[in-house]
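Q: Provided below for reference: sequence and predicted model.
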Amino acid sequence: MSNEHRKISVKSASYDKKVYERELHRLQTELVTMQQWIQRTGGRLVVLFEGRDAAGKGSAIKRITEHLNPRVCRVVALPSPTERERSQWYFQRYVAHLPSAGEIVLFDRSWYNRAGVERVMGFCTDAEYERFLQQAPVFERLLVGDGILLRKYWFSVSDREQEARFRSRAADPVRRWKLSPMDLESINRWEDYSRAKDEMFARTDLPDVPWFTVESEDKKRSRVNVIAHLLSSVDYDRIAPDSIEVPERPAAAHYRRPPRAQFRAVPDHTAGLR
């Protein structure tokens, strides 16, 4: 029985915070090493993050990119397509965001929107949906055949945990923006999304472009697990970074800083805090 079944919600013992932070830092250091290898060798890495709303995709992406060079690693989270984009080949707007040599691209939701939200909410026709399921494996094999490293992750969370996270967001003024009417509607359409996900896996989980499921009842565990798996799936070499020598600052010569009173200073807000 699927861990996402309506009646099942098993949350593992809390992950020790110190263990989590220590391992996360080690893995993030390895991500920097992998980034250097991709940059030096001209590799191209694409990682897809899919899954239930509030399953932890965004926080995992945040931890992956936290210490990476944003000029090398970028996140793509596309809005709803424009009228012009709707008239294009479905994959066309995603192709524009694929990496060049030496780049990493993380898709926060991807072309699989068509197999998920578009299918469930009726935003595409049956013919468009079927065409997508036929073309997606071909498209992805073309990417892999051209040398792109493609990884696909599905973040799995139970219905009870998802609802708890929705309620937590609704009560938090700095995270309330994360809840959209589409997110809330996913509660009513839980089983529809389950069926759509099962069909998507049946048609697009192939040996050369497989799906990897990330159990995400515990976000800390899921972050560590997905980063560790991503690193293990890329056969990168350790490349020694260029040595950096910070020069001695030369003695001041003929420059004198203008008086501070000439500039508009930001008030010291912290001075009044207790």
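A: Cool, the structure landed. This one's a predicted model, so the numbers in the text were calculated from it and none came from an experiment.
Q: for the rest of this, base every contact and every neighbour count on C-alpha atoms.
A: Fine.
Q: list the contacts of the residue nearest the centre of the chain.
A: The chain has I61 as the residue nearest its centroid, 3.8 Å off, counting by C-alpha atoms, centre = their mean. By C-alpha atoms under 8 Å, 6 or more residues apart in numbering, the contact set of I61 is L106, D108.
Q: second structure follows, compare the two:
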Amino acid sequence: MNSEQMRENFDRIREDYIDQFDEELEMEFGEYDEENRPHGDGQDNSAEFRKAYFKELYRLQVELVKLQDWVVESGHKLVVIFEGRDSAGKGGVIKRITQRLNPRICRVAALPAPNSRERTQWYFQRYVEHLPAAGEIVLFDRSWYNRAGVERVMNFCSEEEYQEFFRSVPEFEKMLIRSGIQIIKYWFSISDEEQAFRFECRNHDPLKQWKLSPMDLESRKRWEDYTKAKEVMFKHTHISQAPWHVVPADDKKKARLNCISHFLEQVPYQFVGRKIVELPERIHHEDYKREPVPEEIVIPQRF
């Protein structure tokens, strides 16, 4: 690796590190002269683009709040499925969607591997309990499509279970839709080279090393197997009632904006007006006396 490539990789790693922060903090880090901004391959990090990114993200998040209000008002039930290879950016998009929303209305379902009891249940059973009631949005950070992906590639399910999944999942989703649940499905697509770079970032970043699991390392070895599994999954589960939508995700920021923008277009939400409330006068009692807080229970004031 020559010095120019090392510099490019350093710039990309630096950008990836900054990207971990909330958008407000990232904007503070972004106040640099254009000549000092990094320009690694694969990501648009120009000052002009970053400024446009923050502005558009804020606009989209305002629309997400409007969508949330409409979901509550109308009793809509919404499921959004996020699938894709490890490090494809699903979590980053989910974070930006939920950032301004009420967690009691919009919640994330990220289920761990099934335990011994769950492995004996009907396959969809553990996902059903996370489905939304009226006025709720559920974002599945991976979903029942684990069976078509990691379980297939890693031989965690039998051939019979795999084939039964493809027979069942279209009917399962059609049943949910008939019950009034809207389903939106996203696949985040990244290149082989971009995944390798993101894994290297995790490997050297103490804040992200926990994300690099033995399963991730195995997935790198089986890149082609995962590709074949994805292609079979699309073939069997891309139904008109709940089609797949592919999000090109080599550029994280563009993927976030494109995905959120598309998501908003899939829901027929309308603006729900909110009344401006009048704050009540606080009641004062002349005989009220606030007791002092004991010093020993106050945390140290180090800052």
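A: Sure, I can see it. On a predicted model such as this, the values are computed, not experimentally measured, just so you know.
Q: hang on, the residue nearest to the centre of the first structure in a strand?
A: No. Counting by DSSP: H, G, I helix; E, B strand; the rest coil, I61 of the first structure is located in no strand; its state is helix.
Q: strands of the first structure, residue ranges please.
A: 44-51, 73-76, 103-108, 149-156, 211-215 (DSSP state E).
Q: could you dump those strands to CSV with distance to T82 of the first structure?
A: Shown next, in CSV, are the strands of the first structure (distance: least, C-alpha to C-alpha, whole Å):
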stretch, distance to T82 of the first structure
strand 44-51, 22
strand 73-76, 16
strand 103-108, 18
strand 149-156, 26
strand 211-215, 29
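Q: reformat the ones you listed as a markdown table; add mean neighbour count and distance to P267 of the first structure.
A: As requested, these are arranged in a markdown table below (neighbours: other C-alpha atoms under 10 Å; distance: least, C-alpha to C-alpha, whole Å):
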| stretch | mean neighbour count | distance to P267 of the first structure |
| --- | --- | --- |
| strand 44-51 | 22 | 42 |
| strand 73-76 | 17 | 34 |
| strand 103-108 | 22 | 38 |
| strand 149-156 | 20 | 44 |
| strand 211-215 | 18 | 46 |
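Q: for L230 of the first structure, which of the ones you listed is the nearest?
A: strand 149-156 (7.7 Å; C-alpha to C-alpha).
Q: just checking, what packs against that closest one?
A: With contacts taken as 3 or more C-alpha pairs under 8 Å, 6 or more residues apart in numbering; DSSP states H and E, strand 149-156 of the first structure sits against strand 44-51, helix 126-145, strand 211-215.
Q: where in the second structure does the longest one fall?
A: Residue correspondence for helix 126-145 of the first structure in the second structure, counting by TM-score structural alignment: residues 159-178.
Q: mean per-residue distance, that stretch versus the first structure.
A: Comparison of stretch 159-178 of the second structure with the first structure after fitting gives an average deviation of 0.7 Å (mean C-alpha distance after the TM-score superposition for the first structure).
Q: got the buried residues for that stretch?
A: Y162, F165, F166, V169, P170, E173, K174, L176, I177 (16 or more other C-alpha atoms under 10 Å).
Q: re the thing from before, now the helices and strands packed on strand 149-156 of the first structure in CSV, with distance to L230 of the first structure?
A: Listed next are those as CSV, based on distance: least, C-alpha to C-alpha, whole Å:
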stretch, distance to L230 of the first structure
strand 44-51, 9
helix 126-145, 16
strand 211-215, 10
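Q: next, count neighbours for the counterpart of S194 of the first structure in the second structure.
A: When the second structure is aligned by TM-score structural alignment, S194 of the first structure is paired with T227. Neighbours of T227 of the second structure under the rule other C-alpha atoms under 10 Å: 14.
Q: give the contact list for T227 of the second structure.
A: Contacts of T227 of the second structure by C-alpha under 8 Å, 6+ apart: none found.
Q: and for Y226 of the second structure?
A: So Y226 of the second structure contacts G149, V150, V153, S219 (C-alpha under 8 Å, 6+ apart).
Q: please give me every residue in contact with Y20 of the first structure.
A: Y20 of the first structure neighbours (C-alpha under 8 Å, 6+ apart): K220, R221, V224.
Q: ranges for the helices of the first structure?
A: 17-41, 57-65, 83-86, 92-95, 117-121, 126-145, 159-170, 181-188, 190-204, 219-233 (DSSP state H).
Q: can you name the residues of the second structure that the fourth one overlays?
A: For helix 92-95 of the first structure, the aligned range in the second structure is residues 125-128, judged by TM-score structural alignment.
Q: repeat for the last one
A: Counting by TM-score structural alignment, helix 219-233 of the first structure falls onto residues 252-266 of the second structure.
Q: if you count neighbours, what's buried in that stretch?
A: Residues K252, K253, K254, A255, R256, L257, C259, I260, S261, F263, L264 are the ones in stretch 252-266 of the second structure that count as buried (16+ other C-alpha under 10 Å).
Q: W144 of the second structure matches what in the first structure?
A: Here W144 of the second structure is matched to W111 in the first structure, going by TM-score structural alignment.
Q: actually, P292 of the second structure.
A: Using TM-score structural alignment, the equivalent of P292 of the second structure in the first structure is P259.
Q: same question for K275 of the second structure.
A: Checking TM-score structural alignment: K275 of the second structure goes with D242.
Q: identify the residues contacting L60 of the second structure.
A: The contact partners of L60 of the second structure, by C-alpha under 8 Å, 6+ apart, come to L257, I260, S261.
Q: separation between the residue nearest to the first one when sequence neighbours are not counted and K95 of the second structure?
A: Take L257 of the second structure and drop its neighbours on the chain: the residue closest to it by C-alpha to C-alpha, 6 or more residues apart in numbering is L57, 6.4 Å away. L57 of the second structure sits 12 Å away from K95 of the second structure, going by C-alpha to C-alpha, to the nearest Å.
Q: which residue of the two possesses the greater neighbour count?
A: The neighbour comparison of L57 of the second structure against K95 (other C-alpha under 10 Å) goes to L57, with 19 against 13.
Q: pretty sure the more buried one sits against C259.
A: No. Contact criterion C-alpha atoms under 8 Å: L57 of the second structure and C259 do not qualify, at 11.0 Å.
Q: find the residue closest to the counterpart of C106 of the second structure in the first structure in space, skipping its chain neighbours.
A: Per TM-score structural alignment, the equivalent position to C106 of the second structure in the first structure is C73. Excluding its sequence neighbours, the residue lying closest to C73 of the first structure (C-alpha to C-alpha, 6+ apart) is I104, at 4.5 Å.
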